[in-house]
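Undergrad: Got a predicted structure here, sequence first:
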Amino acid sequence: MKRINLKKVIITGANGMLGTAIKKALSAQDVYAFSSNELDITCSQQLHKKIAAIQPYYIINCAAYTAVDLAETEQEKAYRINALAVQKMAQIADQYDATLIHFSTDYVFNGDAATPYTSNQETDPINIYGASKLAGEKAISQVNGNHYIFRISWLYAAHGKNFFNWVAGTDLEELNIVDSQTGSPTSALDVANFINHLLNNDPANYGVYHFTNQGEMTWYAFAKAINQKLDLGKNINAVAEFKTIAKRPAYSVMDCEKTGSIFNYSIPSISDGLEQVITLYKS
């Protein structure tokens, strides 16, 4: 049996949807998990103090500003959390020789493509949220320390505030769901399991990667799948567009072939990811 060496790991934003899943998946590691209340990543003094005291092997940043529509009017706040704080985190991580694992988004792309985006394809965000996350990516890359940036998309889980839980838990019997946006709904559990694999099998091949459940569908198709698998009996109607403050990319499917190859990892399908989340939701 292969012996796994314990590694010190800091998780920021540990009480969020992704942070909660990763914290659970890394239970075999020496984890220091901080909620956003316990560690404000926009405060460089707090960041420096924690990292200096713990001297982690990895820093996994799950703290982020994710309110896509609100970002249009809270631009300064979005950039402060998603770019400036991330830049400082990367600098401190490099200072203490820690590997930074950071999560970005499919919203760095404009959605005009017809085939899945590769990780080296041109970025062109069409909303402030996407622009702030791209600024964070660039800031990390400029520091030139050991880092992994994983672009994820349409994240959901059996816990937290997300599309899956809304469809599953709403009292509404009829739902009008947009059918003009195509992406890859991705289980936070699958992201967390992959991060656990990375920590145990790190290829030290740093850079930008894509990680999403494999396949593509619209929000409408995803809602229908949730409705059917949970036997909710809701009426799900397709609508051409849903009025939102921020623009969303019409097509944001990402090519994960490089990730599977470099990390020697088989990424689960959308269907398999959903089945696992539904099992958790029912338990």
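TA: Cool, the structure landed. If you're wondering where the values come from, they're calculated on a predicted model, not measured in any experiment.
Undergrad: C-alpha only now, for contacts and for neighbours.
TA: Will do.
Undergrad: Could you pull out the helices in the chain for me?
TA: Ranges of helices within the chain are 17-25, 44-54, 75-79, 85-95, 128-143, 163-169, 188-200, 219-229, 257-262, 270-282, based on DSSP state H.
Undergrad: Kindly calculate the angle that the last one makes with helix 219-229.
TA: Spelled out, that is helix 270-282. 50 degrees (axes from the mean of the first three to the mean of the last three Cα atoms, to 10 degrees).
Undergrad: So which bits of helix 270-282 are buried?
TA: Using 16 or more other Cα atoms under 10 Å as the test for burial, helix 270-282 gives 270, 273, 274, 275, 277, 278.
Undergrad: Which other helices and strands does it contact?
TA: Judged by 3 or more Cα pairs under 8 Å, 6 or more residues apart in numbering; DSSP states H and E, helix 270-282 is in contact with strand 186-187, helix 188-200.
Undergrad: Would you mind finding the most buried of these?
TA: strand 186-187 (a mean of 27; mean count of other Cα atoms under 10 Å).
Undergrad: Please compare the first structure with the one that follows:
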Amino acid sequence: MTDHLKQYFNKQYLRFANLYKECQENYDIEVVHDMRLCMKKIKAFLLFIETIEPNSISAKTLLLNFKKLYKKAGAIRDIQMQKVIALQFEKELDSAFIDYINYLNKKEKKAIKTFGNKKSIYDPEQDYSHLKEKINKVLDKQSEDDFLKIGESCFLKKHEELKKLIKGKLTTKRMHTVRIKLKQFSYMLKLWQSKESDRNIFPFERTELQEIESKLGSWHDLVVAQTLLYNFFDTAPNEEAISLHYALLALKIRNNRALMLKEIKPLLKQVFNREIVSL
């Protein structure tokens, strides 16, 4: 398992480095998305390693510059997705949102300029060497049998964190936290089960988590849509300057967001209220 984890990290980081290089030349929506997906998996991996040996590794410290890059790429990705969503709503509402899409285009150019700023160019190779050394140091200490027990214990801790979050009042802020932690849990569970497929201690399938992840992703896009649309409204000279079709768009986004949340909450509680299989 330890060799399997090392190979996974090397593969993900190499893919990230290649996508980062491509992203500096081509800010295509799929390239940006794939790069951020790799970054999410790398962060989830580091947090898992941190859970194994918290006194000798800090994901937050190790990924400081990595996180800054992730946020810059996230700004581009969010705007690109909003352009897609705006075009979808144009068809659905039989309206044209030309001014809003132009506003998003300007924001995208600004976000791309920030990402490609030469003063803050990220060096993947420098981080890779340091991260690899830290990860190998933790993994090389573990015997295979002990590591399987430690790994399962880490998953139980992550599961308990999610369970506690879901039990509380699911505010927008908390839902964002649930979304992030659920993704991290799901990425690592997939990796673990690809090697230990006969030992599933959780009373749910990954497909159930994927369904919730997908819905949470759509919900997140609507939260961002509402924020950016209201920011666009703020650029208008007065409320009277906001056309009726934009007001209808805002209402549609708000209602869709509320409906999506209504679907997600019971799914989360249903999956995470089940009893864990005894070790």
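TA: Yes, it's here. The structure presented is a predicted model; accordingly, all values stated were derived computationally and were not measured.
Undergrad: Overlay them and tell me the TM-score.
TA: Remark: TM-score between the superposed chains equals 0.28 [TM-score structural alignment, normalised by the length of structure 2]; 129 aligned residues with a Cα RMSD of 6.2 Å.
Undergrad: quick revisit: export the helices and strands packed on helix 270-282 of structure 1 to a markdown table and tack on distance to residue 208 of structure 1?
TA: Formatted as a markdown table, these follow (distance: least, Cα to Cα, whole Å):
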| stretch | distance to residue 208 of structure 1 |
| --- | --- |
| strand 186-187 | 18 |
| helix 188-200 | 14 |
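Undergrad: of all these, which lies closest to residue 237 of structure 1?
TA: For residue 237 of structure 1, the closest of those is strand 186-187, at 22.2 Å, according to Cα to Cα.
Undergrad: Would you mind pulling up the elements that that closest one packs against?
TA: strand 155-156, helix 270-282.
Undergrad: Output those as a markdown table; include the columns distance to residue 138 of structure 1.
TA: Formatted as a markdown table, those follow (distance: least, Cα to Cα, whole Å):
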| stretch | distance to residue 138 of structure 1 |
| --- | --- |
| strand 155-156 | 22 |
| helix 270-282 | 29 |
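Undergrad: do you know which of these lies nearest residue 59 of structure 1?
TA: Using Cα to Cα, those put strand 155-156 closest to residue 59 of structure 1, at 20.5 Å.
Undergrad: what's that closest one packed up against?
TA: When contacts are defined as 3+ Cα pairs under 8 Å, 6+ apart, strand 155-156 of structure 1 packs onto helix 163-169, strand 186-187.
Undergrad: Which parts of structure 2 are helices?
TA: 2-23, 29-52, 59-62, 64-93, 98-115, 124-140, 144-167, 172-193, 206-234, 244-272.
Undergrad: Just name the most buried of these.
TA: helix 29-52 (a mean of 20).
Undergrad: contacting residues around it?
TA: 9, 12-13, 15-16, 19-20, 22-23, 56-59, 63, 70, 73-74, 76-77, 80-81, 135, 138, 150-151, 154, 184-185, 187-188 (Cα atoms under 8 Å, 6 or more residues apart in numbering).
Undergrad: let's see 7 Å
TA: Contacts with helix 29-52 of structure 2, where a contact means Cα atoms under 7 Å, 6 or more residues apart in numbering, come from 9, 12, 16, 19-20, 23, 57-59, 70, 73, 77, 80, 150, 154, 184, 187-188.
Undergrad: And the nearest residue to residue 131 of structure 2 once chain neighbours are set aside, how close does it get to residue 74 of structure 2?
TA: The shortest distance from residue 131 of structure 2 to any non-neighbouring residue, by Cα to Cα, 6 or more residues apart in numbering, is to residue 62 (7.2 Å). To residue 74 of structure 2, residue 62 of structure 2 is 19 Å away according to Cα to Cα, to the nearest Å.
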